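>>> predicted model, plus sequence, below.
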Amino acid sequence: MTLILASSSIYRRELLQRLQLSFQCHSPDIDERPLPGESPRDLAWRLARGKADRVLAEYPGALVIGSDQVAACEGRAIGKPGTHEAARAQLRHFSGREVLFHTAVCVTDGQSHLQDEITTHCEFLPLNDAQIEHYLRTEQPYDTAGSAKAEALGIALMARMRSDDPTALIGLPLIAVCRMLRAFGLDPLQPTPSA
């Protein structure tokens, strides 16, 4: 069975490579805008499944992993900043506050869907403009939800964080992914038969 990661994210690809499985990446083309009244958690949940289903429609018979992350501050969804100015505004807003990063994952073969969501609670330090500028110039995290690249210098933005899965904040909760893959008969700890 072909394993496909429904993502164009280099961060998710690098995370999945840790499992030493053979897989392909295909980018799903879906509208990521929230629906009216949709919570950040529900948005992440819907997009993870939507990405998996979109790629599966193009590659029937594959096992597809879809994932999405939505940052939320004070109940409001925060997306990828896209620009330096937007990232600066996000980090000013996050200064001294708790931000929730909802990372949802869905694994499907078309017959079954397994899905989970891991919330990472991040308390940001009180940040001054010089710190924010240094971080943004160093990391340029414009393609990262909430501008927080925790796998790099972004960890220095945090006072503390709490999560059931340390990889969730980077974009793909590998503990959940491993559990789901095993349910489909693909165990990263089992050697694959030689050809």
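That came through, no problem.
>>> CA atoms for contacts and neighbours, from now on please.
Noted.
>>> against which helices or strands is the lengthiest helix in the chain packed?
Criterion DSSP state H: the longest helix present in the chain is helix 40-58. In terms of contacts (3 or more C-alpha pairs under 8 Å, 6 or more residues apart in numbering; DSSP states H and E), helix 40-58 is packed against strand 3-6, strand 63-73, strand 98-108, strand 113-124.
>>> ok, residues contacting that helix?
With contact meaning C-alpha atoms under 8 Å, 6 or more residues apart in numbering, helix 40-58 is reached by 6-7, 26-30, 32, 34-35, 62-72, 75-77, 102-110, 115-117.
>>> residue contacts, the residue most central in space within the chain?
Computing the C-alpha centroid of the chain and ranking residues by C-alpha atoms, centre = their mean puts Gly171 first, at 2.5 Å. Residues near Gly171 by C-alpha under 8 Å, 6+ apart: Tyr11, Arg12, Ser67, Asp68, Gln69, Thr103.
>>> tell me, how many residues neighbour the nearest residue to Pro34 once chain neighbours are set aside?
Leaving out its chain neighbours, the residue that sits closest to Pro34 by C-alpha to C-alpha, 6 or more residues apart in numbering is Leu43, at 6.1 Å. Using other C-alpha atoms under 10 Å, Leu43 has 21 other residues around it.
>>> any idea how far the longest helix of the chain is from the chain center?
12 Å (C-alpha atoms, centre = their mean, to the nearest Å).
>>> please apply the same query to stretch 100-108.
7 Å.
>>> could you do stretch 66-76 as well?
How far stretch 66-76 lies from its chain's middle: 9 Å, per C-alpha atoms, centre = their mean.
>>> list the contacts of that stretch.
Contacts for stretch 66-76 (C-alpha under 8 Å, 6+ apart): 5-7, 39-41, 43-45, 47-52, 77-79, 94, 97-107, 145-146, 171-172.
>>> equivalent analysis for stretch 108-125, please.
Residues outside stretch 108-125 that contact it (C-alpha under 8 Å, 6+ apart) are 41, 45, 49, 52-53, 56, 60-65, 94-107, 157-165, 168-169, 173, 176, 180.
>>> pull out the buried members of those.
Buried members of those, counted by 16 or more other C-alpha atoms under 10 Å: 41, 45, 49, 52-53, 56, 62-65, 94-107, 157-158, 161, 168-169, 173, 176, 180.
>>> use this one as the comparison:
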Amino acid sequence: MSKLILASASPRRLELLAQIGIVPDQVVPADIDETPHADESPRRLALRLAEEKARAVVNDYAGCFVLAADTVVACGRRALGKASDTSEARKFLSLLSGRRHRVHGGICVIAPDGTMRSRVIETQVIFRRLGDDDLARYLSHDEWQGKAGAYAIQGYASVFVKSITGSYSNVVGLSLCEVDGMLRGLGFKQGM
């Protein structure tokens, strides 16, 4: 039986893991600076943050698997983080309106022997054109808070999505296909 530490404070990631029967032994949010570096692409940012989160936690949990992840919503080369207020959330959603954007999900797993595997999963999402009433209705809920790109695809924002290409669970917060494969590939086994 393997012990798993989830280096994330995201309740969505816990829910997603539970969907595939994985329950972390402990949740230990990593305290790192998430500020993008100069000229860092959204894809590279997602990968770096996932790796830094895993490294920040692993030394305190010898003999355990550590799983970390980060989600970056990108419109072109611009990374849209978590909106700080409704005004910024409105700007993000207006930018995504009627356009294709990419969701980069960085995943990093460190095995008990120190082996580290990481990758980025990319999902393309196309929003329909959003009117002022769409934005007002969405922003009247607090769902946008704490979400990359200021939206949650699994909630009210699902009505904005015209199409999606790639992993749906990646947009929610964690590509389950990839995580399962990475954990099993490194020898993770959880008791039933």
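Sure, I can see it. This one's a predicted model, so the numbers in the text were calculated from it and none came from an experiment.
>>> distance check, the aligned residue in the second structure for the residue nearest to Pro34 of the first structure against Ala148 of the second structure.
Per TM-score structural alignment, the equivalent position to Leu43 of the first structure in the second structure is Leu45. Per C-alpha to C-alpha, to the nearest Å, Leu45 of the second structure is found 13 Å from Ala148 of the second structure.
>>> try Ser10 of the second structure
Distance from Ser10 of the second structure to Ala148 of the second structure, by C-alpha to C-alpha: 12 Å.
>>> neighbour count for these two, which is higher?
Neighbour totals were compared for Ser10 of the second structure and Ala148, and Ala148 leads with 24 against 16 (other C-alpha under 10 Å).
>>> what sits against the more buried one?
Contact partners of Ala148 of the second structure, counting by C-alpha under 8 Å, 6+ apart, are Thr71, Val72, Val73, Leu80, Gly81, Lys82, Ala83.
>>> can you lay out the residues you listed as a markdown table showing distance to Gly191 of the second structure and neighbour count?
Output for the contacts of Ala148 of the second structure, formatted as a markdown table (distance: C-alpha to C-alpha, whole Å; neighbours: other C-alpha atoms under 10 Å):
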| residue | distance to Gly191 of the second structure | neighbour count |
| --- | --- | --- |
| Thr71 | 28 | 30 |
| Val72 | 32 | 28 |
| Val73 | 35 | 31 |
| Leu80 | 38 | 23 |
| Gly81 | 36 | 21 |
| Lys82 | 35 | 19 |
| Ala83 | 39 | 20 |
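>>> and those, which two are furthest apart?
Largest separation among the contacts of Ala148 of the second structure by C-alpha to C-alpha: Thr71 and Ala83, giving 13.5 Å.
>>> give the aligned equivalent of the residue nearest to the centre of the first structure in the second structure.
By TM-score structural alignment, Gly171 of the first structure lines up with Gly173 in the second structure.
>>> try Ala6 of the first structure
For Ala6 of the first structure, the aligned position in the second structure is Ala7, judged by TM-score structural alignment.
>>> which part of the first structure matches stretch 121-141 of the second structure?
Against the first structure, stretch 121-141 of the second structure falls on residues 118-138 (TM-score structural alignment).
>>> separation between Asp85 of the second structure and Val72 of the second structure?
18 Å.
>>> actually Ile22 of the second structure, not the one I typed
Separation of Ile22 of the second structure from Val72 of the second structure (C-alpha to C-alpha): 24 Å.
>>> neighbours around the alignment partner in the second structure of Ala183 of the first structure, how many?
Taking TM-score structural alignment, Ala183 of the first structure has Gly185 as its aligned residue in the second structure. Here the count is done by other C-alpha under 10 Å, and Gly185 of the second structure has 10 residues near it.
>>> do Ala86 of the first structure as well
Counted with other C-alpha under 10 Å, Ala86 of the first structure comes out at 15.
>>> surely it is within a helix?
Yes: Ala86 of the first structure forms part of a helix when assessed by DSSP: H, G, I helix; E, B strand; the rest coil.
>>> what's it aligned with over in the second structure?
Mapped onto the second structure by TM-score structural alignment, Ala86 of the first structure lines up with Glu88.
>>> separation between its match and Tyr61 of the second structure?
Taken as C-alpha to C-alpha, the span from Glu88 of the second structure to Tyr61 of the second structure is 37 Å.
>>> swap in Glu143 of the second structure?
Glu143 of the second structure is 33 Å from Tyr61 of the second structure, by C-alpha to C-alpha.
>>> Leu96 of the second structure too?
Leu96 of the second structure sits 40 Å away from Tyr61 of the second structure, going by C-alpha to C-alpha.
>>> same check, this time on Gly166 of the second structure
33 Å.
>>> again, but for Leu80 of the second structure
32 Å.
>>> likewise Asp31 of the second structure?
For Asp31 of the second structure, the distance to Tyr61 of the second structure - C-alpha to C-alpha - is 15 Å.
>>> could you do Lys189 of the second structure as well?
17 Å.
>>> residue in the second structure paired with Val105 of the first structure?
Using TM-score structural alignment as the criterion, Val105 of the first structure maps onto Ile107 of the second structure.
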